[in-house]
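Undergrad: have a look at this prediction, sequence included:
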Amino acid sequence: RRILKVNRTIRIAAATAAGVGCLAGASSAFATATGSGATFPAVAYQNWCGTFKSCSYTGVGSSAGIRALTAKTVDFAGSDATLTDAQLAAIGGRVSYFPTLLGAITVPVNIAGVTGNKLKLSGKEVADIFQGTITTWNNPVLVKSNPVLKNATGTITLCVRSDGSGTSWNFSRYLTKMSPAFATAISFSQTPNWPASAIKSAGNPGVANCVKSNANSVGYVDLADAIRAGLQTNVTAIGKSELVKQGGKTKRKLVYVLPSAKSIEAAGSIKVSQIKPDLTIDFTGSSNAGAYPITITTWVLAVPGRAKNGEVKGVLGQFYSPEAQGALVGLGFAPLPKNVLNVAKVAASKLG
């Protein structure tokens, strides 16, 4: 058997689809399970489903996936967001969360003459941009850390999601941590109240295309889709507070981190005691050294008692296999931390 090729850089590898074995007693002979939902993990899910031939997955947005699971038109949903009280009530009051991978929400820009990888933005500055408080790239606040923006006179164009989105949910949740003003004006949800001037597009690929198509724009896109859209050199470094040693002393300093497999994995390093019983773990704003601050996990959602949960359990066994987890870096993601993976495997084995 051939294993999917892994490339440990942020550039996408040409992963080879091939039949591989299953873990946890999952059989390759079971009927296909259907899923839909988040576009954030769609690159990985579609690759895995194509490899294992046990599932199909359509990226339509987290909210739409939750609606499909509620309507019983799919066997599992993909979501980067936890259910709201209303969504949970509509689905019958019970849902199980199974984390599948780690990924980064990048902040790509399209500014003439400026390489995004060279830009440095703090979390507060990103919040001010998406709140509409900072409206031009040559704002003195941005120029202070980025002299190259001094002559960037254009008005900033915001590219955001039009659909209910777990990427929006996580991105806006992170920004509420960075800015009390953002928390008050925008808050966080699957459909944040973005400024009226923002251009809205469906899915992560839609936002990536918006950034590519509009001068002076900025958006928020998962790393895998940023790579697929050719935006890997357009994503900015995001600042985070870290304790660093200088002159024999330990000081707190703003450190800027680019999204990569290494920085995503750094954010995913948590203690077993930090793993919530329902596996709804929040990795955003990690204080770990070298961690990319907008790192998230995403979940397969299943409803206990559904008729095809045996098939879903088999799919999860494959998603948690060394072959699947080992392919993630080459697809623009990072594998689950081992302690989280072990807990998730146990939870998946109990799905009935």
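TA: Arrived safely.
Undergrad: please make it C-alpha for all contacts and neighbour counts, starting now.
TA: Fine.
Undergrad: how about the helices in the stretch 151-300 of the chain?
TA: In the stretch 151-300 of the chain, the helices defined using DSSP state H, counting those that start in this stretch lie at 166-178, 180-185, 203-213, 223-228, 261-267.
Undergrad: in this structure, which spans are strands?
TA: Assigned by DSSP state E, the chain shows strands spanning 33-37, 55-59, 76-79, 96-106, 109-110, 120-122, 157-161, 199-201, 217-218, 221-222, 237-246, 249-257, 295-302.
Undergrad: contacts for the second one next, please.
TA: Contact partners of strand 55-59, identified using CA atoms under 8 Å, 6 or more residues apart in numbering, comprise 32-39, 42, 45-46, 49-50, 203, 315.
Undergrad: this is the other structure I want to compare:
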Amino acid sequence: MSRKILLASAVVASLVLAACSETSTSSSSSDATGASEVAANLTGATGSLVAEGASSQQNAMDFFNVQYQQAVSGASLAYTASGSGSGRKNFIGGQAVFAGSDSPLADDQVEPAAQRCGGNEAWHLPMVIGPVAIAYNLPGVDTLNLSTATVAKIFNGSITAWNAPEIAAENPDAELPETQISVIFRSDESGTSDNFQKFLVASTPENWDTTGQAFPATVGSGANGSNGVASEVKSIEGAITYVESGFAKQQSLGVANIDFGAGSVELNPESVGVALDNLAFKTEGHNMVVDTEALFASENEGAYPLVLTTYEIVCSAGYDENTRNQVKDFLTVALENQNDQLNELGYIPVTGQHLERLQAAVEAIS
């Protein structure tokens, strides 16, 4: 079993134990009150809800499933982390009730998805949010500020040492060593590489011009998977990578503050929340396909827009009654548990305007 799975399983298990402990120490009257408050928003439909898709959502789905089973006795989620492409394919084919995906339906999948939904539109609900960290290993440098242009120049090989003038100018109070920069990138094809490159193209096009799930192997060295790149950076002084924040946290790596155009911004739930409040969409109504180009190029003060907005792709209508109720119950529970426990798993809880529009969309599923 990989270290990634062991770590994730340990965290999820600790959250389950904590929830059980909390339940056992509460009075029966308070338990009944809490259950009734949750149940008031739920139909109570039972059965196994089958879903499939992005592995990036696996830990979130496991956590939500624990809460779902506690909220609705006799209900559960069976989520297969087979990848976004397989999730979308099997949602369209009717083998999955909904798909978890880091990318929206392709143009040629929109109509088949509508047919699968009984002639109704399939909705994209961006509700599992994974910020991407610029993670580094540089002893003695606890705070690091980098502009988007400097990030691109590091990853394209234009900046090769930690005391380069560009980095020094952005960190006047830091004691930067002469250490050479070791760039670590994903050697496997990944949605993280795709979105990171899209971010660089959108935010600093003069310094980056490639996109795609394969990262160019022209500078630095590759490692497989998110845990692989984070572990590699941990083992190499002077290394840097792009990785989902949860993996940077697990390895106790430094995480750079990024200047997206309005001053350096720390990666935290509040700064990601600002970015989410300012999302633009390519679609209308409750179907929320994020305009990632606009997101990645945004310069809103206090916002951290380098995030993966991964979707639950659902039928807006067309399910049988029990399945519809299960879908709505599960998604309602997921939105009611956007909390610190989810943050511990490396995701950013959705809040504010974005939470409200997701809640409205779930309510509108018919």
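TA: Good, I have the coordinates. Quantities reported herein were computed from a predicted structural model and do not represent experimental measurements.
Undergrad: circling back to that earlier point, select only the buried ones of the contacts of strand 55-59 of the first structure in PyMOL?
TA: Remark: buried members of the contacts of strand 55-59 of the first structure, expressed as a PyMOL selection using 16 or more other CA atoms under 10 Å:
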select buried, resi 32+33+34+35+36+37+38+39+42+45+49+50+203+315
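Undergrad: you'd agree D278 of the first structure is up against Y97?
TA: Yes. In this structure, D278 of the first structure is within contact of Y97 by CA atoms under 8 Å, at 6.5 Å.
Undergrad: higher neighbour count, those two?
TA: Y97 (22 against 13; other CA atoms under 10 Å).
Undergrad: which ones are touching the more buried one?
TA: Listed by CA under 8 Å, 6+ apart, the contact set of Y97 of the first structure reads D278, L279, T280, W299, V300, L301, A302.
Undergrad: swap in 6 Å and give it another go.
TA: Y97 of the first structure makes contacts with W299, L301, as judged by CA atoms under 6 Å, 6 or more residues apart in numbering.
Undergrad: just the one 4 residues further on next, same as before
TA: Residues in contact with L101 of the first structure (CA under 6 Å, 6+ apart) are T297, P335, L336.
Undergrad: corresponding residue for the second one in the second structure?
TA: Residue correspondence, TM-score structural alignment: P335 of the first structure in this structure matches P349 in the second structure.
Undergrad: pipe the helices of the stretch 151-300 of the first structure into CSV and attach distance to K251 of the first structure per row.
TA: Converted to CSV, these look like this (distance: least, CA to CA, whole Å):
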stretch, distance to K251 of the first structure
helix 166-178, 20
helix 180-185, 25
helix 203-213, 37
helix 223-228, 31
helix 261-267, 20
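Undergrad: and of those, who's closest to G352 of the first structure?
TA: Each of those has some distance to G352 of the first structure by CA to CA; the shortest is helix 166-178, at 25.7 Å.
Undergrad: now do that closest one: distance to the chain's middle.
TA: Computed by CA atoms, centre = their mean, to the nearest Å, the chain-centroid distance of helix 166-178 of the first structure equals 11 Å.
Undergrad: now do stretch 206-226 of the second structure
TA: With CA atoms, centre = their mean, you get 20 Å for stretch 206-226 of the second structure.
Undergrad: repeat for stretch 309-321 of the second structure
TA: 19 Å.
Undergrad: now swap in stretch 130-139 of the second structure and tell me
TA: Distance, stretch centre to chain centre, for stretch 130-139 of the second structure: 15 Å (CA atoms, centre = their mean).
Undergrad: could you do stretch 313-331 of the first structure as well?
TA: 17 Å.
Undergrad: just the terminal-to-terminal distance for it.
TA: One end of stretch 313-331 of the first structure sits 23 Å from the other (CA to CA, to the nearest Å).
Undergrad: residue contacts, the most centrally placed residue in the second structure?
TA: Geometric centre of the second structure, nearest residue: G130, 2.1 Å, by CA atoms, centre = their mean. By CA under 6 Å, 6+ apart, the contact list for G130 of the second structure reads V307, L308, Y347.
Undergrad: just give the number of residues close to the second one.
TA: It refers to L308 of the second structure. 22.
Undergrad: nearest spatial neighbour of it, chain-adjacent residues omitted?
TA: G130 (5.0 Å; CA to CA, 6 or more residues apart in numbering).
Undergrad: got it, and the last one?
TA: Counting by CA to CA, 6+ apart, the nearest residue to Y347 of the second structure once its immediate chain neighbours are dropped is G130, at 5.0 Å.
Undergrad: what of Q338 of the second structure?
TA: P349 (4.5 Å).
Undergrad: closest one to V20 of the first structure among the strands of the first structure?
TA: With respect to V20 of the first structure, and counting by CA to CA, the nearest of the strands of the first structure is strand 55-59 at 14.0 Å.
Undergrad: in the superposed pair, what's the mean gap between that closest one and the second structure?
TA: Its aligned residues in the second structure lie a mean 3.4 Å from strand 55-59 of the first structure after superposition (mean CA distance after the TM-score superposition for the first structure).
Undergrad: now that strand against strand 33-37, angle please.
TA: On the basis of axes from the mean of the first three to the mean of the last three CA atoms, to 10 degrees, strand 55-59 of the first structure is oriented at 10 degrees to strand 33-37.
Undergrad: buried residues, stretch 97-117 of the second structure. List them.
TA: With burial defined by 16+ other CA under 10 Å, the residues of stretch 97-117 of the second structure counted as buried are 97-105, 110-117.
Undergrad: mind checking which of these land in helices?
TA: Residues of those located in helices (DSSP state H): V110, E111, P112, A113, A114, Q115, R116.
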